[in-house]
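Asks: Give me the fold of what follows.
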Amino acid sequence: MTAPVTAPATAPAVVHRDDIQGLRAIAVVTVICAHAGVPFLPGGFVGVDVFFVISGFLITQLLFREVERTGRVSLSGFYARRARRILPAATLVTLATLAASAIWLSAVDLQTIVRDALWSTFFLANVHFAAVGTDYFAQEEPPSPLQHYWSLSVEEQFYLVWPIVLLVLVLLAARRGRRTGLPRGPVAAVLVVATLASFAWSAASTASTPLSAYFSTPARAWELGLGALTALVAPAVAGRLSTAARSALCLAGLGLILLACVAFSEATPFPGSAAAVPVVGSALVLLAGAAGPAGAAGRLLGVRPMQVVGDWSYSLYLWHWPVLIIAERYVDAPLGVVRATACVALTFVLSALTYRFVEQPFRSPVRFPTRRAIALYPGAVALVAASAFGGQWYSEYSSGALGDNPAITLTNFGADPSSVDLAKDKTVALVQASVIAARNDMAIPSKLRPDLLSVRDDEPDVGACDYEKDSREVCPRGDVDADRSIVVFGNSHGRMWIPAFDKIGEELGYTTYYFVKPNCAATLVTVGQLEPGSPLWQECDDFRAFALDQIAQLDPDLVVVSTSGPNPVLYDADGNRIPKDGLDAAARQGYVDLFTRLDSTAQRTVLLRDVPKNENLPDECLTEQSNTLGDCLWKPLAASTQDADISVDAAEATGTEVVDPTKWVCWQGECPAVIGDVLPYRDRGHLTTVYAGSLAGELERALGLQ
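Replies: Sure thing, here's the model as predicted:
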């Protein structure tokens, strides 16, 4: 669909600007440095924002010139150019990342990356990673080697809308008698309104939900919009400025970008208003160079090395993240200076080859005219889908799920049963046997419960009482007709016990209630959110107040407090951050306050000590090629033991009963990744529903229930 043609239909042309290539070089180098761990550029991630402004500027400039020359906007031509520009290299890197993950990462990693690849191919990576980032149960998982594709998705979602909006404006102008040229007034009005609205949304959403805002197209669109506005006004404004004035603008813009790179960090709430610093800086550089090189700074951006890096910038951006992430996950340790430098060098080699043999050939409109260029997209989808299918099969094969390795039993654990004095309690005995099996490097059982490749999705159902989403429902479970009740109060480490308490309620005749909000520890101290900047989390305080009020009304026979320690940022009653050396004391006092309050509102209170946490993800270890059970035997994380000790100390100080489940998951300071044929943990610290449910009898006896 196009507007009426009143001028010869020639292809749009954009004058090459060396300063823009230099700005691209700055953007990609800062991003790579930040991700490689260069200490003096903690805010180098703002290079992505610089890219957004450049992209908004160049693509809009191209569309404007097309309208000026031809009086129309060719959507097919626009999307053909986008396809030639982004699809070949992006598809190559996606396929290479899948192959590298199959070779060097675990089967469960590969399965996750397969999903990431599909989301990325449909330009919905930002939506996907926002959902993953805001899912508490997924936050402990390592970053995906395809996570950086979120920015491509933001751009393409923006460009799905912007050319159509411009086309509508051109058509409306034509109907009102404007026969040719760009309707600058309406275009400026739309861009100003959309940019300001997006900026306002970015500031508001960054303050309330930073993780979602970071990946959000509405929260990022203003950055592309400001680039588009700069393209609209640059020819007129820059032409009226002296060389000295434009040089000052360029220096100011570069200074703002540098300021963001050195002053910002992961703790900076972003994008929000903070993003205005690098975004405005980028717009100033683009504006300054619109009438020729802007003094010495402009000429410096045009030197040959900057041009080369600018030419390679797209490939550099695509390659650097998977190279760094896969290498770090393969060595299972921080890369350090030497390894990070080697990864960056490899990135430059791969990018040079990709630019020469992939980007350049596919950009040719002669080799790939409009129809053939548009066909690149279904071709890319087909390639990635086929590779994803192969990756899914290979993950199942390499995980050992298709093998026949036997489960651990009390008679099959790699040692002579008569030579080992196992506990009389069968649950504890099987834990001991599983530790011994791991010490003897037994093969990982092939048939595991729950499924090894989907264990991370193994979460207890909470029905309408999903307090993670601030529900205020009260949901009776277990035996809903019983005249006695049990309440579980805590965070996700209380939620994980739901299968056990559901069984107890049904079998013994208790109505069960679960006031459990992920990440919101039970200790009565205000916590910061797990967000950039760790803002005070009022919703957690509100939930605990609601839960304690409900407990008082229910007057339960038993309240079980089950929780992990609080977030690392705590606030006092006046809303001030508590110093690091006061965190443990504040957490302990919060537990004391909790147990004291429950003593007056519940007939009986028991602390169910938190289970030990693992430093690593067990499913990753269990699906790494050639690993045995011994490779995945782990020791409790010291910090989790300390957090649990604080809660126990507070319970003992208030005369509150304590039940310690450690013996059901560990023995002699070591914890097996497989107990019998069951995966006890779904991640670093949460029990699986299968294993939690199997402990119902143990809990029943430990709590003295009947």
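Asks: contacts and neighbour counts: CA atoms only from here.
Replies: Will do.
Asks: Who are the contact partners of the residue nearest to residue 253 when sequence neighbours are not counted?
Replies: For residue 253, ignoring the flanking residues on the chain, the nearest one in space by C-alpha to C-alpha, 6 or more residues apart in numbering is residue 281 at 3.6 Å. Contact analysis of residue 281 by C-alpha atoms under 8 Å, 6 or more residues apart in numbering lists 252, 253, 254, 255, 256, 257.
Asks: For my notes, please list these in a markdown table and give secondary structure, neighbour count and distance to residue 57 for each entry.
Replies: Compiled in a markdown table, the contacts of residue 281 are given as follows (DSSP: H, G, I helix; E, B strand; the rest coil; neighbours: other C-alpha atoms under 10 Å; distance: C-alpha to C-alpha, whole Å):
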| residue | secondary structure | neighbour count | distance to residue 57 |
| --- | --- | --- | --- |
| 252 | helix | 18 | 19 |
| 253 | helix | 24 | 15 |
| 254 | helix | 21 | 17 |
| 255 | helix | 16 | 20 |
| 256 | helix | 19 | 18 |
| 257 | helix | 29 | 17 |
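Asks: Please provide the structure for the following sequence as well, for comparison with the first:
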Amino acid sequence: MATALGRRGAVGIVPYAATRPARSPGRPSSATIARPCQNRRPVSRHATTPATTAARAGLANDRFRPDLEGLRAVAILLVLLYHAHVPGFGGGFVGVDVFFVISGFLITGILVRDLDATGTISLGAFYARRARRLLPAAAVALVVTLLASALLLAPVEIADVARDGLAAGLYVSNIGFALQATDYLQAGQAPSPLLHFWSLSVEEQFYLLWPALLLLAARSVGRSHRVLATIMASVTVASLVASVVLTQVAAPWAFFAPVTRAWELGLGALVAVMAAGTLRLGRRTAIAAGLLGLAGIAGAGIGLNNDTPFPGVAATVPVLGSALVIAAGLGRQAGPVSRLLTVAPMRWLGRISYSLYLWHWPLIVLPAAALGASLPTYGRVVLAVVAIPIAAASQRWIEEPFRHGRWIGQAPRRTFAAAAGLMLAVGVVAVSLGALSSPASGDGRAAASSSISDAELDRAYADGLDVAIPGGTSTPSPSLAASDPPRTAPGRVPADLVPELALARDDLPRIYGDGCHLSVPETASPACVFGSVASEQVIVLFGDSHAAQWFPALERLASSHGWRLVSLTKSSCPAADVTIWSTSLKREYSECDEWRRAALERIAREHPWLVVISDSREYTLWSEGALVPAAEGGALWNGGLGRTLANLAAVAGRVVLIGDTPRSQVDPPVCLSRHPDDVLACASPQRLALDTARLAEERAVAATAHAGFVDPTAWVCPSEPCPVIVGRLLVYRDEQHLTATFARALANRLLDELR
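Replies: From the prediction side, this is the model:
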């Protein structure tokens, strides 16, 4: 479900932005930085070993830090304001980064003091504390969210949420969302109600590896603070470099991967090591550091936005700011920032911040998904506020009892047994929902796309054209054929719908599975030859995913007519000679320009008798180092399209431009899953589905370049309003792409236009 990651209104990704404290605050007595390991033997205060001397040097910081509760409050407030879409807080996603730094500081402080005092780290005791602290509240939130999703979401959505729930329960959801976000096919889908678990997964992965790394370092090269700081600094720098590089070339992975987030926790860890040693700031320096750090956090929360390449270099501002605020609070004299952060309301909000993080996102997302529409800002604000008392109850009656062992005790074995039980419960709920929610069309019978023959496809499509949508009117067109009466009851989802709703997302052209349709980072297309590969009659398909959707039709024609079909398509990269601003990369889409040049060279070498191109027009253009205003984009696009058509005309026997298909105003599989008895509820008025002005412009550009033009409107939208089912064929797999099955059914119509 994200995508393009974390953008308001973007899919999937939904707001890539929320996270919680890994070590969310509890009662003051239990939120100390230096709470000793449960199984640690007491060390005599008179001992004079190097380890205890070093430990004694850090005693000034072995105290409760109320300002960190306040800093958590700042972080969760930024997250809430961002997710509520409150104007002016477009960079509120940096609350994630603040939490990461706090977590790195607190956890490393505990681990280093264990090393100083005992010479080792009790991994079992550490993991048990983390499990008691985090798992119970997370498990309850997961189960409740899964059950609420089953009640509120469409059947085809529940399976996806169940999968996300299983990943969240295993703390690998960040990897899952990275995989989804890099897939352009996820565009247009609603954000997962469990998207926010990505950051919990990052922190749990940190908790799993970091103590073991410190223990290994201590045993291998020594446990002096200088050695530990050197190792931490090396990890931090390497992670920061990876973050900066990947943000430019693979933004979703840069955002979600633990490798690119480790430096944020690592910087907090460095502060902890220095604090355990001799780091002490003078009063004036501490005040300046606190003010500068808080200003950096606030400035990032206000100044950044969804178009900022992130994390990358931009993340250094809130991360360094958080480290400065933490370092400023090491002394005993409170400055203005410390006084602000320690006021009672801030401390209380920070204390419940973990539970508030867990609950606020499902509360915001699920009502909108159930309504099938985005909520206004005031609605999102109200829901965010509603999450506060729920979080307070969770903190009091779930977090605290488990954290202090009142329910399961302190012994690691009992803790691990309880943790396994909680994870098993989440897994059972997730797997059960996934199995029970696999929806089928109509009465449960479904035909697989691969099992329907071309003859059946033609018959099903012709049958559909013979019947107007219930309550609608036919759109006359000489190209529409009609034959037999309808095979399904009007108004209902056909019992033998192809593909069935549960499989609609996966009804893709084969080029999505064999590497021929390139993803955003890729620039070199493989051979990708189909049909009669030795034929001298070469046709080429060229363009973005809106060109790729025509591959099934062209492959069918190539196989039946002995053509050699070369497929050259790439996600979010039009054939038109224009430079695109990538919303996922947050920069100029240079990979698109590079791929287009190589594709044009390949086409020239192929000497095709026919080139078919098609593009989406929903792009933000980039020219001369700046975004192109929408008012100027049309002319720039038409010029680029004309150049591409002219270049192709010089090397091909014929060039044909297929206009963009009508767009559904709903997500058809989801809508039909909600309204199985009323398909008309999912149809889109032609005035909204069609962009007649753009089609007219493209027809004119094609004529000027002596290229053919095909308007697919009558094939896809044969009635008013535009249907999402024609006969027993599902038209769309999402709002803007045809199912592979439906595209294959259009092969003969397309052939008539290509001759």
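Asks: just to revisit the earlier point, average gap between the one helix or strand the residue nearest to residue 253 of the first structure maps to and the second structure?
Replies: Taking DSSP states H and E as the definition, one finds residue 281 of the first structure inside helix 276-288. Taking mean C-alpha distance after the TM-score superposition for the first structure, the mean distance separating helix 276-288 of the first structure from the aligned residues in the second structure is 1.0 Å.
Asks: now that helix: which residue numbers in the second structure?
Replies: Under TM-score structural alignment, the match for helix 276-288 of the first structure in the second structure covers residues 316-328.
Asks: Mind filtering the contacts of residue 281 of the first structure down to those shared with the second structure?
Replies: Shared with the second structure under both residues aligned by TM-score structural alignment, their matches' C-alpha atoms under 8 Å, the contacts from those are 252, 253, 254, 255, 256, 257.
Asks: The second one maps to what in the second structure?
Replies: Looking back up the chat, that one is residue 253 of the first structure. Using TM-score structural alignment, residue 253 of the first structure pairs with residue 293 in the second structure.
Asks: Would you confirm that that match contacts residue 327?
Replies: No: the pair residue 293 of the second structure / residue 327 is not scored as a contact, 9.6 Å apart, by C-alpha atoms under 8 Å.
Asks: if we can go back for a sec, can you tell me which of the kept ones among the contacts of residue 281 of the first structure is nearest residue 22 of the first structure?
Replies: residue 254 (11.1 Å; C-alpha to C-alpha).
Asks: Tell me which residues touch the closest one, please.
Replies: For residue 254 of the first structure, counting by C-alpha under 8 Å, 6+ apart, the contacting residues are 281, 282, 285.
Asks: what does residue 634 of the first structure give?
Replies: By C-alpha under 8 Å, 6+ apart, the neighbours of residue 634 of the first structure are 614, 670, 671, 672, 673.
Asks: Please give me every residue in contact with the counterpart of the third one in the second structure.
Replies: Following TM-score structural alignment, the counterpart assigned to residue 671 of the first structure within the second structure is residue 722. Residue 722 of the second structure makes contact with 664, 683, 684, 685, 686, 689, 716, according to C-alpha under 8 Å, 6+ apart.
Asks: Between which two of the residues you listed is the distance greatest?
Replies: Between any two of those, the greatest separation by C-alpha to C-alpha is 12.9 Å, found for 685 and 716.
Asks: and the match of helix 276-288 of the first structure, how far from the chain's centre?
Replies: 27 Å (C-alpha atoms, centre = their mean, to the nearest Å).
Asks: Next: stretch 291-298 of the second structure.
Replies: The chain centroid and the centroid of stretch 291-298 of the second structure are separated by 28 Å, computed with C-alpha atoms, centre = their mean.
Asks: ok, now stretch 393-410 of the first structure?
Replies: Worked out by C-alpha atoms, centre = their mean, stretch 393-410 of the first structure lies 29 Å from the chain centre.
Asks: Quick one: end-to-end length of it, please.
Replies: This stretch, stretch 393-410 of the first structure, spans 33 Å end to end (C-alpha to C-alpha, to the nearest Å).
Asks: try stretch 661-675 of the first structure
Replies: First-to-last residue span, stretch 661-675 of the first structure, C-alpha to C-alpha: 15 Å.
Asks: again, but for stretch 597-617 of the first structure
Replies: With C-alpha to C-alpha as the measure, stretch 597-617 of the first structure spans 36 Å from end to end.
Asks: Just tell me the aligned range of it in the second structure.
Replies: Under TM-score structural alignment, the match for stretch 597-617 of the first structure is residues 647-667.
Asks: still on that earlier bit, switch the contacts of residue 254 of the first structure over to TSV; also include distance to residue 10 of the first structure.
Replies: What follows is these, written out as TSV (distance: C-alpha to C-alpha, whole Å):
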residue	distance to residue 10 of the first structure
281	34
282	30
285	29
